[in-house]
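*Asks:* one predicted model, sequence on top.
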Amino acid sequence: MKKNFFERFSDRVVCITGSPGAFVGVSLLVVIWAVCGPIFNYSETWQLVINTGTTIITFLMVFLIQKTQNKDSKAIQIKLNELIASYEKASNRLVDIEDLTEEELDQLHKYYEKLGKLSNESKPSSNSAGQQHRYK
């Protein structure tokens, strides 16, 4: 599968910016900027340098991070769908659940919470004789 330029670029940038080396490098830049404060008499230009730099970087990174999260989310959804499809007793009613509204998702969440509570209430106690022999 051939990736387009933007995918290759964004994957690489996200990898680099998430590395310890990038964190150390940016931390050093902030320290250098702070040390330069007295040299430039804490001028407006001195403040503008860091404000402008961080704003531009943050603005661009938001898009790269969102792209990466979207890609990861799609991959996880596909993997989960594959697991559901491979288990013959599994219900596939929730395969396209990501297309539901927030309100519909909240309703489903409440339903499955109730279902989980009912399931826990109907399970036999873990102190039963059958359970003790199985784990000894």
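*Replies:* Received the coordinates, thanks.

*Asks:* only C-alpha atoms for contact and neighbour calcs from this point on.
*Replies:* OK.

*Asks:* how many neighbouring residues does Gly53 have?
*Replies:* Using other Cα atoms under 10 Å, the number of residues around Gly53 comes to 10.

*Asks:* ok, now Leu64?
*Replies:* Other residues lying near Leu64 total 19 when counted by other Cα under 10 Å.

*Asks:* residues contacting it?
*Replies:* Leu64 makes contacts with 10, 14, as judged by Cα atoms under 8 Å, 6 or more residues apart in numbering.

*Asks:* next structured bit after whichever strand or helix holds Gln66?
*Replies:* In the assignment (DSSP states H and E), Gln66 maps to helix 44-86. The element immediately downstream of helix 44-86 (helix or strand, assigned by DSSP H and E) is helix 102-122.

*Asks:* then this one, side by side with the first:
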Amino acid sequence: MRDTFRSIADRTAVIIGSPWTFVGSVIVTGVWLVLGPVFQYSDTWQLTMNTLASQATFLVAFLLQNTQNRDTRALQLKLDELLRSTTGARNDLVQLENMSDDELDRLHEEFETLKRRRSAREPRGPA
């Protein structure tokens, strides 16, 4: 089931992200607008487009989120491998994404302090 869902999510991400899908959605919207006078801008005319758009958005959101989650996980694993294999790297930064918000805030402040110290030590260019 997971592999089938992954395959569907990957294909959907490629299709939804293509220029042709955008052009198709513009055409569908244009046809819907042109048909407005034909259906006298009825509630059914409005409801049809609203329902189609809502359902498409709802379903595609799950598929794209699955793709994004997998891509993020793969990227994190690649970064973890780089940290593990780099001499002098802080291995405690591996699995950083699992830290609490407070821990991340403290680490952010630490890096900001390091950045300020480094820029204070760097010589200024000609004035």
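*Replies:* All right, it came through fine. Values in this document were obtained by computation on a predicted structure and should not be read as measured data.

*Asks:* ok, back up a step: how far does the helix holding Gln66 of the first structure sit from its chain's centre?
*Replies:* Helix 44-86 of the first structure has its C-alpha centroid displaced from the chain centroid by 9 Å (Cα atoms, centre = their mean, to the nearest Å).

*Asks:* with stretch 15-29 of the first structure instead?
*Replies:* Computed by Cα atoms, centre = their mean, the separation of stretch 15-29 of the first structure from the middle of its chain amounts to 20 Å.

*Asks:* and the equivalent of Ile76 of the first structure over in the second structure, how far from Asp43 of the second structure?
*Replies:* Taking TM-score structural alignment as the criterion, the aligned counterpart of Ile76 of the first structure in the second structure is Leu75. When Cα to Cα, to the nearest Å is applied, the distance between Leu75 of the second structure and Asp43 of the second structure equals 47 Å.

*Asks:* tell me which of those two has more neighbours.
*Replies:* Counted by other Cα under 10 Å, Leu75 of the second structure and Asp43 do not tie: Leu75 has more neighbours, with 12 against 9.

*Asks:* contacting residues for the more buried one?
*Replies:* Leu75 of the second structure makes contact with no residue, according to Cα under 8 Å, 6+ apart.

*Asks:* state the distance from the residue positioned nearest the centre of the first structure to Tyr87 of the first structure.
*Replies:* Nearest to the mean C-alpha position of the first structure, counting by Cα atoms, centre = their mean, stands Gln69 at 6.0 Å. Relative to Tyr87 of the first structure, Gln69 of the first structure is positioned 27 Å away (criterion: Cα to Cα).
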